[in-house]
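Colleague: missing the sequence, but the structure's below:
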């Protein structure tokens, strides 16, 4: 078949395949144009999930009559006066309107600022008509009808109307977060509207879009490294979701879905969140436009940083520092769940039948004998112990290297016996207002410590809490110095590509600090001579290949460290206070005090909360006192 020159309409349709993937892509491009035009009010109307109708109305600067035809021609734009090195707008490629017009019926009405009248042009699957006068007070109205009508192969791959409408809403939510001073309104065929009013500040806009519940369960992020700044809110590790839809990442005000940034976000939550859960976060990265390339893909959702390691380190470090400085904070979701369950179960309780026992002297019913009267109280007061008692932890590491049996269960003292409730007597209590987690008052079911604070109650899972304490101590001992390694009798040779072998060799010094000693073995292989002692018998081939893949994709080398941390977490789990063990009062308080001193003590190694706080106001509501 001979080589031929494609016609312009077919070229536009091919380009549209990259820019216009679905109705939400159209909305994204049109709303970005409105924001670049300086709009303060943007309205989005849809029908048929955006497949039948999409209309975007703004009050921006508008387009002069003489530029309307250029606006719908490929590679025509007003936003690249500074070149690709100084991109300060959301759009810049000049492809959106012609791509949309090649696969749909497009009409564009606009009145430029200061112009006496408005003008309109129409594009029907690549054929342009106009401009001609029209009625419009200000701004621009772009209307898209019958999307992909001329490309049925693309149309049949679209999802249901509900799914496409949801995708449109998600796009607008992300753009609304980036532009808090702009009012956004989304309306559908059912005449219901979602409105994000112009906000006074970013905190108010985040509450509008993500929800006030998130702002109450998040820590503020504000960090800088060299010329890069990171700001926003990051949800508590215990405030998580089953998918990543509640992660909002922005680079210089541009919403992005970059895999390196997502990886950095996961790295910041490592050790404090379950593997199958996803954090909720709204993070803004601000840097010199010359340090980031946004011209990676026509959809402009991916970016490339000049120094990705610096950006990743900033995100991971800022998140971990923020969680450490936040101290002990429990998610309000746990409290809300308790209150909901209590209210739901309240009507299901069947009262015990009442019997008439006759009258006692004075007209009051004679009390029936209880187990207390018979000397068979189910509660045992705790014997007083030394005020300086502490909950000891075993040694996790020694100068000779890590000892897996270094944590001995005997390091924690218990009171043997059944898991019956233990209630503190008044003579043994500590003042509740002296400590963030209050003073221990009881142990229930051999696992839950009930503490009283000046604001309410705290219920602590003793096994989960002590597991985190032991784990943090192990990590501090392990990563505080170069890890012990074990030499292989015969070096393990791992065959790789030349590029992977080069990357590993460049990072050999850093990997040696983690106990993994390797070196080049020819142009496309690596020789492993020592492995971290804590890993024991490990699959060296898989470990090295995973490292090579991670270095190639993210430029990081966390695989070794994550495996070491996993071993430490396993040891901490088996070496912690077991469920069903009865602790004495001073041991409970020692555990609470150690939690207050330990970073990330609000959740265990598996991401579950270690304690739940129940405010006094919530308790009073349950009893109808408020």
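Modeller: Yep, that arrived. These numbers come from a predicted model, not from an experiment.
Colleague: for the rest of this, base every contact and every neighbour count on C-alpha atoms.
Modeller: Noted.
Colleague: hey, where'd the helices end up in the stretch 101-250 of the chain?
Modeller: 152-155, 161-178, 202-209, 212-215 (DSSP state H, counting those that start in this stretch).
Colleague: out of those helices, which comes closest to residue 80?
Modeller: The minimum distance between residue 80 and these falls on helix 161-178, with 20.9 Å, by CA to CA.
Colleague: for that closest one, packing partners?
Modeller: Helix 161-178 is packed against helix 23-36, strand 183-187, helix 202-209, strand 254-256, with contacts defined by 3 or more CA pairs under 8 Å, 6 or more residues apart in numbering; DSSP states H and E.
Colleague: hmm, who's touching that helix?
Modeller: Residues from elsewhere that reach helix 161-178 (CA atoms under 8 Å, 6 or more residues apart in numbering): 22-24, 27-28, 32, 46, 48-50, 158, 182-184, 186, 196, 202, 205-206, 209, 248, 250, 253-255.
Colleague: could I get the buried residue list for it?
Modeller: 164-165, 167-178 (16 or more other CA atoms under 10 Å).
Colleague: what does stretch 322-340 give?
Modeller: Buried-residue list, stretch 322-340, by 16+ other CA under 10 Å: 322-323, 326-332, 334-335, 339.
Colleague: who are the contact partners of residue 265?
Modeller: Per CA under 8 Å, 6+ apart, neighbours of residue 265: 315-316.
Colleague: so it lies in a helix, does it not?
Modeller: Yes - counting by DSSP: H, G, I helix; E, B strand; the rest coil, residue 265 falls inside a helix.
Colleague: residue 29 against residue 96, yeah?
Modeller: Yes - in this structure, residue 29 is within contact of residue 96 by CA atoms under 8 Å, at 6.2 Å.
Colleague: looking at those two, which is more packed in?
Modeller: residue 96 (27 against 20; other CA atoms under 10 Å).
Colleague: can you get me a residue count around residue 201?
Modeller: By other CA under 10 Å, neighbour count at residue 201 equals 11.
Colleague: want to throw the helices of the stretch 101-250 of the chain into CSV with distance to residue 67?
Modeller: Formatted as CSV, those follow (distance: least, CA to CA, whole Å):
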stretch, distance to residue 67
helix 152-155, 31
helix 161-178, 26
helix 202-209, 35
helix 212-215, 44
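Colleague: ok, which of those comes nearest residue 15?
Modeller: helix 152-155 (13.4 Å).
Colleague: chain center to that closest one: distance?
Modeller: Centre-to-centre, helix 152-155 and its host chain are 35 Å apart (CA atoms, centre = their mean, to the nearest Å).
Colleague: for residue 130, state which of the buried residues of stretch 322-340 is nearest.
Modeller: residue 322 (56.5 Å).
Colleague: the structure to be compared is supplied as follows:
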């Protein structure tokens, strides 16, 4: 008696559905890709209960005739390829012929389609054809999928809440909208409109729809080309950031893909202008010869293999880096001449005195006798409202954000000290006593990792007798309290193990604040140290450190 049996077509479809139809968003992806392959200019998606109860995808594409509508639900039936050589030159999004039969094997499907003024409706329930009949129907195709996994409670059990499944569908449709701005998409959740695009090809309007006016106003285009690849796309300036990488969209020959190596390249470029635990908004389109790409890697078609991958990664890195260096350069503040001149009332005011006496900063441990100010190049002339540093050189008048500027200096100095992994100590003439110290196990050893030597006076008090020289002229109270915050979050943290976000936070707390007045020499030191930084244009959080007032604009402003 033979033990090996050939499975029925219905059973093989259900097995294939395990990879093709993982969740409602997977069904939406397959149906929308079919609509795009059908040359649709309008695609609508409606769903109920996160797609668990019902999904409806409609398009105005080419449609299917009576024969093709039935064939579409037979396994490995496709109009995209015919022979083996076609697998090496795939131009369409779908090609495997598995999606529709897999979906129909685990749900209730009603498909309507029109071709040459003839329309038909096909009804399939969990792999069994129930009806097929002519109907009156408009242009295109509509597929209605309901009762997903109704007869597979084990699969239904592992799906998440309707809210989560809805978020997956919405995120997927955002990707489609950004990748195909020439198609008008409509997404509804139980008659509530989630997304609606015009299909006019304007990507900035879609970014406005998804991310708001501020992000749309900060959108920048980029493009590049190598011997095998062409790239283009847009990104939002690093001032606007996200908490995860799911706002980086990659398209290879118009196909949405997951590309982890490309994620890393993008992060390496953008993290020069933002903390390493923050991520950009970016849309990247990659075009290449289809024979350089293998899309037949996984039934979900999210993964691909690319020939000459190193060339592509280097092209993206170089293009983005050049674009960001240009866009993140300090901006020139230019004003139009005022229409009406109002005579100001000028009242004599006493010269404000510094509220806090601060000695000239010596952030990079440069001996005072050897210090030469770069005043010939950038001369500090005043402090404005205890917030901004006014300076000038031959190029014009500069306005520095005093906190952001010192924050950048402190950040790069901390990074430098981390690489050196050594701390020179400076004894304090008057020891510091800190009270209400939070409990941290082995606190003395932990602080020593940061180069700070302390003695415990009690469980909640400690005395600091020396400080590392990298904290010269920094408020030790604020800085040590920032270390306490780090240790409470991660008890194993040490100076050399901190991530960029924590270093940026410590640099922020170690820097001078708004509404703090300082001597001109002290402010000059901040500006000089900033201008020798690797990235003097932005603080670690991506905010600009200074702007320049164009001399020509000033002349126009005063009607000269």
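Modeller: Happy to help now that I have it. Quick caveat: nothing in here was measured; it's all calculated off a predicted structure.
Colleague: TM-score of the superposed pair?
Modeller: Once superposed, the chains reach a TM-score of 0.68 (TM-score structural alignment, normalised by the length of the second structure), with 443 aligned residues with a CA RMSD of 4.4 Å.
Colleague: got the contact list for the nearest residue to residue 279 of the first structure once chain neighbours are set aside?
Modeller: Leaving aside its sequence neighbours, residue 279 of the first structure sits nearest to residue 240 (CA to CA, 6 or more residues apart in numbering; 4.9 Å). Listed by CA under 8 Å, 6+ apart, the contact set of residue 240 of the first structure reads 277-280.
Colleague: same thing but at 10 Å, please
Modeller: 214, 246, 273-274, 276-281, 331, 333, 607 (CA atoms under 10 Å, 6 or more residues apart in numbering).
Colleague: and stretch 382-402 of the second structure, how far apart are its ends?
Modeller: Its start and end residues considered, stretch 382-402 of the second structure measures 12 Å (CA to CA, to the nearest Å).
Colleague: buried set for that stretch?
Modeller: 382-383, 386-392, 397-402.
Colleague: now, which of those sits nearest residue 61 of the second structure?
Modeller: residue 401 (55.0 Å).
Colleague: among the buried residues of stretch 382-402 of the second structure, which are in strands?
Modeller: 382-383, 388-392, 397-401 (DSSP state E).
Colleague: longest strand of the second structure?
Modeller: The second structure, longest strand under DSSP E: strand 425-435.
Colleague: list the buried residues of the helix or strand following that one.
Modeller: Note on strand 425-435 of the second structure: by DSSP states H and E, the next helix or strand toward the C-terminus is helix 443-449. By neighbour count with 16+ other CA under 10 Å, helix 443-449 of the second structure contains the buried residues 443, 446-449.
Colleague: distance to residue 72 of the second structure added to those residues, as TSV?
Modeller: Shown next, in TSV, are the buried residues of helix 443-449 of the second structure (distance: CA to CA, whole Å):
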residue	distance to residue 72 of the second structure
443	68
446	66
447	68
448	69
449	66
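Colleague: farthest pair within these?
Modeller: 443 and 449 (9.9 Å).
Colleague: pretty sure residue 282 of the first structure sits against residue 211.
Modeller: No - with contact defined as CA atoms under 10 Å, residue 282 of the first structure and residue 211 do not form a contacting pair (11.7 Å).
Colleague: the more surrounded of the two?
Modeller: For residue 282 of the first structure and residue 211, the more surrounded residue by other CA under 10 Å is residue 282, and the numbers stand at 22 against 12.
Colleague: is the residue mapped onto that one from the second structure in a helix, a strand, or coil?
Modeller: When the second structure is aligned by TM-score structural alignment, residue 282 of the first structure is paired with residue 283. Under three-state DSSP, the three-state class of residue 283 of the second structure is strand.
Colleague: correct me, but residue 283 of the second structure touches residue 252?
Modeller: No - using CA under 10 Å, residue 283 of the second structure is not in contact with residue 252, being 11.3 Å away.
Colleague: the strands in the stretch 51-200 of the second structure, which residues?
Modeller: Along the stretch 51-200 of the second structure, counting by DSSP state E, counting those that start in this stretch, strands occupy 54-59, 108-115, 118-125, 128-135, 140-146, 184-189, 192-196.
Colleague: what would the ones you listed look like in a markdown table with mean neighbour count?
Modeller: Below are the strands of the stretch 51-200 of the second structure laid out as a markdown table (neighbours: other CA atoms under 10 Å):
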| stretch | mean neighbour count |
| --- | --- |
| strand 54-59 | 23 |
| strand 108-115 | 24 |
| strand 118-125 | 20 |
| strand 128-135 | 13 |
| strand 140-146 | 23 |
| strand 184-189 | 20 |
| strand 192-196 | 14 |
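Colleague: with distance to residue 366 of the second structure added, can I get those strands in a markdown table?
Modeller: Shown next, in a markdown table, are the strands of the stretch 51-200 of the second structure (distance: least, CA to CA, whole Å):
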| stretch | distance to residue 366 of the second structure |
| --- | --- |
| strand 54-59 | 68 |
| strand 108-115 | 75 |
| strand 118-125 | 79 |
| strand 128-135 | 82 |
| strand 140-146 | 71 |
| strand 184-189 | 60 |
| strand 192-196 | 57 |
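Colleague: how about the longest strand anywhere in the first structure, which residues of the second structure does it hit?
Modeller: As assigned by DSSP E, the longest strand anywhere in the first structure is strand 485-495. Counting by TM-score structural alignment, strand 485-495 of the first structure pairs with no residue of the second structure.
Colleague: cool, and stretch 520-532 of the first structure?
Modeller: By TM-score structural alignment, stretch 520-532 of the first structure lines up with nothing in the second structure.
Colleague: just stretch 148-168 of the first structure next, same as before
Modeller: With TM-score structural alignment as the criterion, stretch 148-168 of the first structure aligns to 149-169.
Colleague: end to end on the matching stretch, go ahead and measure it.
Modeller: First residue to last in stretch 149-169 of the second structure (CA to CA) measures 17 Å.
Colleague: just how off-centre is that stretch within its chain?
Modeller: That offset, for stretch 149-169 of the second structure, works out to 27 Å (CA atoms, centre = their mean).
Colleague: same check, this time on stretch 186-202 of the first structure
Modeller: The answer for stretch 186-202 of the first structure is 24 Å, by CA atoms, centre = their mean.
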